[in-house]
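Undergrad: please find the sequence and the predicted model below.
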Amino acid sequence: MKSNVVKLLSTAAIAATISAGAAATTLEDVKKKGFIQCGVSQGVPGFSNADSNGNWTGIDVDACRATAAAIFGDAQKVKFTPLSAKERFTALQSGEIDMLSRNTTWTYTRDTSLGLDFTAVNFYDGQGFMARKDLGVTSALDLDGATVCTEQGTTTELNMADFFRKHNLSYVPVVVQKADEALAAYASGRCDVFTTDKSGLAAHRSKLANPGQHIILDETISKEPLGPVVRHGDNQWKDIVTWAMFVQVNAEEMGISSKNVAKIKKESNDPGIKRLLGAEGDMGAQLGLSSDWAYDIIAEVGNYGEVFERNVGPSTPVGLPRGINNLWTEGGVMYAPPVR
C-alpha cells in the first residue's frame, strides 16, 4: 500500500511538473497576441489619462509603452484597460491584463499576500491634502473635524486614519469608488478636503474649474513608491518590465535621449553605452529579447527625464518639479543597476 501511495504521489508530482513546464509564459502569450494588455487608471492626468480620441498618455502609460518597445520594437503595441483601485489587483491576478501600471503604491502587504510582484519604482510620491484657499487652512494639523474625500481600495484610507489618530484629530471620511467621484464630491462641497498622493492632487487640481483657488498643503504624511506590478512566479516577465524602467534611468544618467540615441550608438566608444544600446554583446538575449531592446525603448519612449518632463514636469498642467524623482547624481533617489 505504501509503495502504491508513493507511486501515485510521484506520478502526480511529475504530471504537475509537466503541466507547469507546458504553461506559456507571459512573454510568449504577449508575443502570440501581438500586444501588451496594460491596466491603467480611469483618468489621472500625467500618469494615465485618455483624450477625447482615446489616446492614452502619462508616466504609467509610458511604462507600458517602454515594455512594448523592448519586446516588439514598437511602443504602440499596447492596449489599455482602465481600472478602478478596487478592480486593479483582481484584473492582474485573473490574467485579464499582463501588467498593471496604475499609480500603485508598493507596500509590504501587497507584495507578499496578493500573488503579485512589484517591479521598479517609476515615481516616488507621498500622500497629502488639498483644500480650498478660502477655507483658511495652512496646515494639515488644522483639519480637526474636517470632512475628507478619498478613493476606496487605496492606501490613502489607512494613511488618512493613521494621520488623524496620531495627531488626536477628528474627521469624517467620505469614501467613494473612483478618483473622479472623489474629486467631484470635493468640487461640489461635499467635503472640505481631498486626500491622495500629492502627484494625484496636482493632477486632479488641473481638472478643476479654477485650479488657483485650491491649495495643496505642505505636509506629506506617507511614503508612496509607485510603479508597475506583475503576477508572481514569472521571473522573466518581471525582469523585462523592471529593466525597461532601469534602461530609461541609465540612459538619462549617460546623457542618452530619444533625440541623440542613434548618433550615440553609432559613434560612442564607451563600453557601458555600447552594451546598453546593443552595439556590443547581446544583453537582450538574457531576457529573451533582441539585441536592440534597450535602444528601442530609448528611441521610442525616451529616457526617464524625457518621460517625466513631457507628462508631469513644470511645463505641463500638472506642473511638478523633479524633486526626489531626480537622478541620484542630481540630489534625487532615481538610481538604476548597471547593464553589465
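TA: Looks like it arrived, so ask away. Since we're looking at a predicted model, the values are computed, not measured.
Undergrad: okay, CA-based contacts and neighbour counts for the rest of this
TA: Fine.
Undergrad: so what's the nearest residue to residue 225 once chain neighbours are set aside up against?
TA: Counting by CA to CA, 6 or more residues apart in numbering, residue 124 is the residue found nearest to residue 225 once chain neighbours are left out, at 4.6 Å. By CA atoms under 8 Å, 6 or more residues apart in numbering, the contact set of residue 124 is 223, 224, 225, 226, 324, 325.
Undergrad: putting a second one here so we can go through both:
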Amino acid sequence: MTEKAELLGVALLVVLLAFTGLAPAAQPTDGKTLISVRARGVLRCGVSEGIEGFSSRNAAGQWTGIDVDFCRALAAAALGDARKVQFVSLRTAARFPALVTGDIDVLSRNTSWTLLREAALKVQFAGVIFYDSQAFIVPANSGLRSATSLKGATVCVQKDTSTMNHLVVYSTALDLRMTPLVMESADDASDAFLSGRCTAYTADASYLDALRLHAPGGAAAFTILPERISKEPLGPAVRGNDDAWLTLVRWVLLTLIAAEELDVTRENLQTRLRDPTVEQALVPDDTVTRAIGVEPGWTLRALQSAGNYGELFDRNVGANSPLGLERGMNGLWTRGGLMYAPPLR
C-alpha cells in the first residue's frame, strides 16, 4: 500500500459516510460540541483498545495513560469535573468514523497529525501531546542491529495506519524488498511477531517500548533498532467547523505545557497563583472565556486535574512509569525539546 492507496481508503470512507448521510459536511456549527457535552453532562473520549502509557485499563479496570489524563483535564475544563468522561475504546479503523459521525467528542488515541486526515476527513488536530517516530523491533537474539539488515525480511505491520505507507516507502528507497505481513489490529500484529511469523514488527516507537515491556522474556529479549523512518506527531483530534471546541481542546493542552514552563505543578498551583505574572500567564480574561463558552477558571481546573505536562508525561510514560521513557523531543523547548506553548494573552 502506498500513500495513494491510503488516500483512496480515506476517500472511500468519505463516500461511505456521505452515502449514509453522515458525511463530514454535516459537521457541528461553532460551539455546538461544547453545548452537546454540557447538555449530556459527559465528555465522550475515543481511546485505544489498550496501549500502555497512552490509554489502557489497569488491574482495577480504571483507564490510565497520557491520552486518558488529557481527556480528564478537558472534562474538568468543560464540565468542572474530571470524572465526567466516558472512554470509548476504538479499533484503528473505527477511530475517524466515530469522530466524524459524532459518536465521540474528541479522539485522544495516539493518532498522528497529517494533512491527509485534516483535508479529506475534515477533522482538525488540536496540537501535539507526544512526538513519536516509527521504528522496528526484533528479537534480541536475532543478531539484527540495523533496519538495513532486514533485506528480504517479513515485517509485521498494522492495517489502516500510515505505518504501512512508511514501511513501503522506506523499503523501496533502500531496495530492501521487505514483505509486509498486514494484520487487522495492533494486538494481531504483536501476536504474529511474538509467534515468529515475521522477522520484525514496525510501529510507533512508544508502542514498541510498551510491547517489549510485557513480551515473553521481558524487555531484554527484544531490541528496538536505531533507525526512525517517519515523524509521528500524536495529538487529540476533533471534528471540523467547530472553532470554539477546537480552541478549548487546543488550549487545555497548551495550558499544561505553559504550566511546566513556569514550574507550576498540581501541588503548588494555588501558591504560585499569588504571583501576578503566573496568574496572567495561566488565567485568560473573561472575554476569552465567554467566547469559548466555558465557566471561568477552566485552565486551573485542567491543571488541578492533570498537573503540568511534565507531570502528565512522567507518571504515564516517563521516569515514574513502567515504560521509563526519556523526555527527548517531548522535553520543553528550553531544554532541547519541542514542547512550546504560545502565550494566553
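TA: Right, received. Where do you want to start? Small disclaimer: the values here were computed from a predicted structure and weren't measured.
Undergrad: out of the contacts of residue 124 of structure 1, which is nearest to residue 165 of structure 1?
TA: residue 223 (17.5 Å; CA to CA).
Undergrad: separate out the buried members of the contacts of residue 124 of structure 1.
TA: Buried by 16 or more other CA atoms under 10 Å: 224, 225, 226, 325, out of the contacts of residue 124 of structure 1.
Undergrad: what is the equivalent residue in structure 2 for the third one?
TA: Superposed on structure 2 with TM-score structural alignment, residue 226 of structure 1 falls opposite residue 234.
Undergrad: residues near the closest residue to residue 273 of structure 2 other than its chain neighbours, how many?
TA: Excluding the flanking residues, the one nearest residue 273 of structure 2 by CA to CA, 6+ apart is residue 279, at 5.1 Å. Neighbour count for residue 279 of structure 2, taken as other CA atoms under 10 Å: 15.
Undergrad: quick check, central residue of structure 2?
TA: The centroid of structure 2 falls nearest to residue 110 when counting by CA atoms, centre = their mean (2.8 Å).
Undergrad: map that residue across to structure 1 for me.
TA: Using TM-score structural alignment, residue 110 of structure 2 pairs with residue 103 in structure 1.
Undergrad: and the equivalent of residue 77 of structure 2 over in structure 1, how many neighbours?
TA: Matched to structure 1 by TM-score structural alignment, residue 77 of structure 2 sits across from residue 70. Residue 70 of structure 1 has 28 neighbours, counted by other CA under 10 Å.
Undergrad: and if you look at residue 282 of structure 1?
TA: 16.
Undergrad: just residue 199 of structure 1 next, same as before
TA: 24.
Undergrad: corresponding residue for it in structure 2?
TA: So, by TM-score structural alignment, residue 199 of structure 1 is matched to residue 206.
Undergrad: I'd say that match and residue 130 touch.
TA: No - applying CA atoms under 8 Å, one finds residue 206 of structure 2 not in contact with residue 130, separated by 9.5 Å.
Undergrad: sorry, back to before: the residue nearest to the centre of structure 2 is in contact with residue 53, isn't it?
TA: No - taking CA under 8 Å as the definition, residue 110 of structure 2 is not a contact partner of residue 53, at 10.3 Å.
Undergrad: about what we covered before: can you find the partner of the residue nearest to residue 273 of structure 2 in structure 1?
TA: Aligned by TM-score structural alignment, residue 279 of structure 2 pairs with residue 274 of structure 1.
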